[in-house]
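Trainee: requesting a structural model of the entry that follows:
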Amino acid sequence: MEWEVITNSETFIMTIRLIIAAALGGLVGVEREFHQHPAGFRTHLLVSVGSCLIMLLAFYGFQNYISGHNPETINFDPSRLAAYVVSGIGFLGAGTILVQGYTVRGLTTAASIWVVAGIGLTVGAGMYLPAIITTIIVILSLFLLGKIDFGFLMKRKKRFIYLVVEEGKSPLSNLIKVVESYSIEVKGIKTEKQKLFNDKSMIEYRLYVEYEDKEAIIYLADHLNKDEFVHQVYLDGK
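Mentor: Take a look at the predicted model:
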C-alpha cells in the first residue's frame, strides 16, 4: 500500500519523467558528441530536462493556486509554457550554426536541439511512447543518414586541396570565399602548422571539397597561386 502511494505521488511521477527526459535527450547528444559537433551530450541532456521541467511546471505548478480560487475565473492553459519553450529554444540552436563564406554548418545540430526540446516537453506531459519513438527516429536519422553520400545523385566529384599560406596574412574565411566563388563546396577543413620558411611561420590548410565542373578546380588553383601569401597549392591528384 505504501509503495502504491509513493508511485502515485506527484513527486515520484515528476522524478521519473525528468530521468526519462534526461536519458532520451542524452542519447541524441551522444551521437552529436561522437561526431564532435558544438552541442553534444550535456547540451542535449540539459535542453531535454529543462523542457521537461517547464512542462511539469505547467501541469503541477499552479494546482494549489487553482484550487484556492474559483475555476470559472481562471484562464489556465498548460500549453502556453510549452509554446514558449519551442519558440525560445531557437537561441541555443542559433549558437550552433556557423557560417563560413557561402557554406552553412550546424543546421542539423540546431534541429536536433529543437527536437530534443520537444522530446522533453512530451515526456513532461507523460507521453512516454511518442517520446521514445521520436528519440529512436532522431538517432537513426542522425547516425545512419549521415553516412549516406547523396553526391552521386548530382554527379559531384570530391578531392582535397592543400594550401600552404603565411600565418596571419591570408585568413581562412577569405580563402573559403574564393573557393566557393568557383561553385566548389567546402565539406571539411583541417589545419596543420608548418615549420618556418624564410623566417616566416606557415600553415597548411587541407580543404575537402565537392564540385561538378572539372575546369573550376583548375581555375581555382590558378587564382590561389596568384595570392602573394599563398606559397603552395596542390591537389590530391584524383
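
Trainee: all contacts plus neighbour counts: C-alpha atoms, from now on.
Mentor: OK.

Trainee: show me where this structure has helices.
Mentor: 2-7, 10-34, 41-60, 63-67, 79-88, 90-95, 107-124, 128-144, 172-180, 214-225 (DSSP state H).

Trainee: buried stuff in the longest one?
Mentor: The one in question is helix 10-34. Across helix 10-34, burial judged by 16 or more other Cα atoms under 10 Å covers 14, 16-18, 20-33.

Trainee: another sequence for comparison is provided below:
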Amino acid sequence: MLISLKKNCLVKKVQKLYLVKKRENRRRRSFDAVITFFVNTHLNDFDKIIIAGVLGGIIGIEREHHGQAAGLRTNMIVCLGACLLMQLSLYLEDMHLYLKADSVVRIDPGRIASYAIASMGFLGAGAIIKGNNSIRGLTTAASLWLVTGLGLSVGAGLVYPATLVTILTILILYLFPIIMKKIITRHVFIRIIIVLDNLENSYQEIKDILTETKAFSIMHVDYIRDIANNQETFTIKIVAKKDCCWQSVSENMTVLSNLKKISFEEANVY
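Mentor: Predicted coordinates for the structure are as follows:
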C-alpha cells in the first residue's frame, strides 16, 4: 500500500514537471516564431505599407500630443510615401534585369531613396519656427527625417530594425524630457529693461537687487541717458534658472523711488 502511494506521488510529480516543461517549450516556440517573423519573413508589398503606416503613426501620435503642426497625419503620410518610393526603387531594378553588363542604361536602386531623404529637408524646414529669440520645431523636423528613414527601411524589408528604432524614438521623446528636468538645470537668457525718472545713476542699486539672489548672473548692461525727457534706461541681459520667480524680482525693484517701468523678455543665447 505504501509503495503504491509513493508510486502515485512520483507519477504526479513527473506529470507536473512534464506539463511545466511543455508550457515553457510552447512559450519559447511562440517567442522564436515572433522573432523569425520579424527577421526572416519576406513580407509582401501590402504588408510593408501597413507596417510603415503604423510606425509613422506611433511617432505622429507623440508629436500630435505635443501640439505640433506636423502630427499624426503628416508622419503617417511621410512614412507611407517613403516606403512606396523604396519599393519603387527595388521594383525598377527587377524590371530591368534583362539589361546586360555592357548596356548603357544603369539602374541605381539607391537614387530614389537618397532623393527622398534630401527632399525631406524642405518639409523639415517648414516645421521649424523662429521667433522672439527662440526656435521651435527642431525635434519635429528631426522626427520627420527619421520617419522617412523608417519608411525606406520597411520598404526595403528591414522591419525589425525599423520597429526597434521606433520604440527607441518613443522612449527618447517621452522619457528624456522627464529625466532632463530632474538631472539638468536649464538656464534661460533674459533681457530686463528698467526705465527711471530723474538722471540719477542707480545702476549699483539695481545690481545689488539682482545679485542678492544667487539665481542670476549679469552678462551685459546697456545704458541710455535721455536728458530731454529726464530719463535713464538700463537694458540688462542676464542668465537665470528657468524656474526663477520674476514677480519677486519686479517687486524688489519697486524700492527704487524713481522707477517708471520694468519689463522682462527672452534674449538671444550668448
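
Trainee: any idea what the TM-score is?
Mentor: Put the two chains on top of each other and the TM-score (TM-score structural alignment, normalised by the length of structure 1) is 0.61; 170 aligned residues with a Cα RMSD of 3.5 Å.

Trainee: picking that back up, so which of the helices of structure 1 comes closest to K155 of structure 1?
Mentor: helix 214-225 (11.5 Å; Cα to Cα).

Trainee: tell me the buried residues in the closest one?
Mentor: Going by 16+ other Cα under 10 Å, helix 214-225 of structure 1 has these buried residues: A216, I217, L220, A221, L224, N225.

Trainee: please compute how far that helix lies from its chain's middle.
Mentor: 32 Å (Cα atoms, centre = their mean, to the nearest Å).

Trainee: now do it: which elements does it pack against?
Mentor: Contacts defined by 3 or more Cα pairs under 8 Å, 6 or more residues apart in numbering; DSSP states H and E place helix 214-225 of structure 1 against strand 230-235.

Trainee: okay, the angle between the strand it packs on and helix 172-180?
Mentor: Interaxial angle, strand 230-235 of structure 1 versus helix 172-180 (axes from the mean of the first three to the mean of the last three Cα atoms, to 10 degrees): 40 degrees.

Trainee: please identify the deepest-packed of the helices of structure 1.
Mentor: Ranked by mean neighbour count, the helices of structure 1 are led by helix 107-124 with a mean of 25 (mean count of other Cα atoms under 10 Å).

Trainee: state the span of structure 2 onto which that one is aligned.
Mentor: Using TM-score structural alignment, the residues of structure 2 aligned to helix 107-124 of structure 1 are 138-155.

Trainee: gap between the equivalent of D47 of structure 2 over in structure 1 and V49 of structure 1?
Mentor: Counting by TM-score structural alignment, D47 of structure 2 corresponds to I16 in structure 1. Look at I16 of structure 1 and V49 of structure 1: by Cα to Cα, to the nearest Å, they are 11 Å apart.

Trainee: show me what L142 of structure 1 lines up with in structure 2.
Mentor: Using TM-score structural alignment, L142 of structure 1 sits opposite L173 in structure 2.

Trainee: so who does its match touch?
Mentor: Contact analysis of L173 of structure 2 by Cα atoms under 8 Å, 6 or more residues apart in numbering lists E62.

Trainee: ok, now how distant is it from D222 of structure 2?
Mentor: 40 Å.

Trainee: next: G57 of structure 2.
Mentor: The separation that G57 of structure 2 has from D222 of structure 2, given Cα to Cα, amounts to 50 Å.

Trainee: pretty sure N252 of structure 2 contacts I209?
Mentor: Yes - using Cα atoms under 8 Å, N252 of structure 2 is in contact with I209, at 6.8 Å.

Trainee: that older thread, using TSV, please lay out the helices of structure 1 together with distance to F150 of structure 1.
Mentor: Converted to TSV, the helices of structure 1 look like this (distance: least, Cα to Cα, whole Å):
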stretch	distance to F150 of structure 1
helix 2-7	49
helix 10-34	20
helix 41-60	27
helix 63-67	52
helix 79-88	31
helix 90-95	25
helix 107-124	16
helix 128-144	13
helix 172-180	20
helix 214-225	19
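
Trainee: nearest to L207 of structure 1, out of those?
Mentor: L207 of structure 1 lies closest to helix 172-180 among the helices of structure 1, at 8.9 Å (Cα to Cα).

Trainee: how many neighbours does S181 of structure 1 have?
Mentor: S181 of structure 1 has 14 neighbours, counted by other Cα atoms under 10 Å.

Trainee: nope, E192 of structure 1 is what I meant
Mentor: 11.

Trainee: list the contacts of it.
Mentor: I203, E204, Y205.

Trainee: now, which of these sits nearest V115 of structure 1?
Mentor: V115 of structure 1 lies nearest to Y205 out of those, by Cα to Cα, at 34.7 Å.

Trainee: my guess is the closest one contacts T191, does it?
Mentor: Yes - counting by Cα under 8 Å, Y205 of structure 1 touches T191, with 4.7 Å between them.

Trainee: who has more neighbours out of these two?
Mentor: Y205 (20 against 14).

Trainee: would you mind measuring from the more buried one to T135 of structure 1?
Mentor: For Y205 of structure 1, the distance to T135 of structure 1 equals 37 Å [Cα to Cα].

Trainee: check D227 of structure 1 too.
Mentor: Distance, D227 of structure 1 to T135 of structure 1, using Cα to Cα: 49 Å.

Trainee: again with R105 of structure 1
Mentor: Per Cα to Cα, R105 of structure 1 is found 22 Å from T135 of structure 1.

Trainee: contact partners of stretch 10-26 of structure 1?
Mentor: Contacts to stretch 10-26 of structure 1, defined as Cα under 8 Å, 6+ apart, come from residues 6-7, 41-42, 44-49, 52-53, 56, 116, 119-120, 123-124, 126, 131-132, 135.

Trainee: if I look at A33 of structure 2, how far off is L19 of structure 2?
Mentor: 21 Å.

Trainee: now swap in L138 of structure 2 and tell me
Mentor: Distance, L138 of structure 2 to L19 of structure 2, using Cα to Cα: 55 Å.

Trainee: do the same with G131 of structure 2
Mentor: 66 Å.

Trainee: if you count surrounding residues, which of those two has more?
Mentor: For the pair G131 of structure 2 and L19, the greater number of neighbours falls to L19 (12 against 7), based on other Cα under 10 Å.

Trainee: who are the packing partners of whichever strand or helix holds that one?
Mentor: Assigned by DSSP states H and E, L19 of structure 2 belongs to helix 2-39. If contacts are counted by 3+ Cα pairs under 8 Å, 6+ apart, helix 2-39 of structure 2 sits against helix 159-183.
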